[in-house]
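Peer 1: give me a model of this one.
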Amino acid sequence: MKTLAIELRKEKRTGVIPVLLAVGVLGAAYAFVNFIMRKDTLLNLPLAPMDVLLTQLYGMIMVLNLFGIVVATCMIYNMECKGSAVKKMYMLPVSVPAMYLCKFLILTVMFLVAIVLQNLALAQIGMTDLPDGAFEMGTLVRFAGYSFLTSM
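Peer 2: Below is the predicted model:
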């Protein structure tokens, strides 16, 4: 638990947590803006409205998610390798595998928060803008789980 608190402070200080939160907010904003601008065009496509919601909006959101993971991981790598910090960690009374497990947990949880923010935006769009009976929450949840697992 102590290692997790230390890693959380380090991640916050280097900007990893704000980057992943920004990815979630940007993804949600992209979904709202894109659907508002192209609502009539998207709903007139010869596909089911739920398919349009997931295929037309989620592609760019997934690219943004992958970009966010790569940036956050590079920031973590840079933090630990700058000034030979990893070599110094071996001298401390801290378990290095536990340290990296905490880094992975923080990255995973923050990415999950980003995915939740984005899917809340998609759910809001689906409930308010799709025709009655077209939105399926179960499909969105399964798709969100699939996208989270494939991104990780």
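
Peer 1: going forward, measure contacts and count neighbours with C-alpha atoms only.
Peer 2: Will do.

Peer 1: helix or strand right after the helix or strand containing Phe104?
Peer 2: Per DSSP states H and E: Phe104 is located in helix 96-129. For helix 96-129, the succeeding helix or strand toward the C-terminus, using DSSP H and E, is helix 137-151.

Peer 1: rewinding a little: and the helix holding Phe104 with helix 137-151, angle?
Peer 2: Helix 96-129 and helix 137-151 meet at an angle of 150 degrees, taking axes from the mean of the first three to the mean of the last three CA atoms, to 10 degrees as the criterion.

Peer 1: for the comparison step, fold the sequence that follows:
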Amino acid sequence: MPVAPLPWWPWPSISKSAATMRGRWCSWPAMFNIEMIGKEAKFGPKTAFITGYDKSDFGQLLQANLAGTEFKFEPDPYPEQNLFYRSDNATLARLGVPAHTISTDQIPTDKLYHSVDDEVSSLNVKNMTDVISAIARSASGIVAGQQTPTRIAP
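Peer 2: Reported below is the predicted structural model:
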């Protein structure tokens, strides 16, 4: 009989080695989750939003590292969607890691959101390139170990 893989998040119910990994994850300085950046954000070109913006200074650090550029990181404009705890960053954020999602999708108006019709032809490659470039530049201090975002209250 096939066995379904055990989800990796129920920490009390898993092995000692997984508990060791939990300790390692808890010590991570930050986690960047990048998703749905193929469309322009509601704030316009050269913008993206960060979920849980108010839960750490992650977004402020990224924005400070973009001084002198046109790019802006904004707080999540869709708090009613609870994206911070619905996305891949949630497990680490619950452990206190400054783990945030960076996105641009206009969820309430994107008719292709999580749809099988969301094809490559619907993506804005220029927008994706701008977002990726901004993340690369803004993350440099964190990646180099020169900046550490504040922890998220678990």
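
Peer 1: fetch the TM-score of the aligned pair.
Peer 2: Once superposed, the chains reach a TM-score of 0.26 (TM-score structural alignment, normalised by the length of structure 1), with 78 aligned residues with a CA RMSD of 5.8 Å.

Peer 1: rewinding a little: what is the helix holding Phe104 of structure 1 packed up against?
Peer 2: Packing partners of helix 96-129 of structure 1 (3 or more CA pairs under 8 Å, 6 or more residues apart in numbering; DSSP states H and E): helix 2-14, helix 16-43, helix 49-81, helix 137-151.

Peer 1: what helices or strands is the longest helix seen in structure 2 leaning on?
Peer 2: For structure 2, the helix that runs over the most residues, judged by DSSP state H, is helix 125-138. Contacts defined by 3+ CA pairs under 8 Å, 6+ apart place helix 125-138 of structure 2 against helix 58-64.

Peer 1: give me the buried positions along the helix it packs on.
Peer 2: Neighbour-count burial for helix 58-64 of structure 2, counted by 16 or more other CA atoms under 10 Å, picks out 58-63.

Peer 1: give the next helix or strand downstream of the longest helix of structure 2.
Peer 2: Next along the chain after helix 125-138 of structure 2, taking DSSP H and E as the criterion, comes helix 140-143.

Peer 1: neighbours of the closest residue to Leu8 of structure 1 other than its chain neighbours, how many?
Peer 2: Leaving aside its sequence neighbours, Leu8 of structure 1 sits nearest to Ile106 (CA to CA, 6 or more residues apart in numbering; 7.2 Å). For Ile106 of structure 1, the neighbour count with other CA atoms under 10 Å is 18.

Peer 1: please tell me how far Ile106 of structure 1 sits from Leu112 of structure 1.
Peer 2: For Ile106 of structure 1, the distance to Leu112 of structure 1 equals 10 Å [CA to CA, to the nearest Å].

Peer 1: how close does Cys81 of structure 1 get to Leu21 of structure 1?
Peer 2: With distances taken as CA to CA, Cys81 of structure 1 is found 24 Å from Leu21 of structure 1.

Peer 1: and these two? Which one has more around it.
Peer 2: Leu21 (19 against 12).
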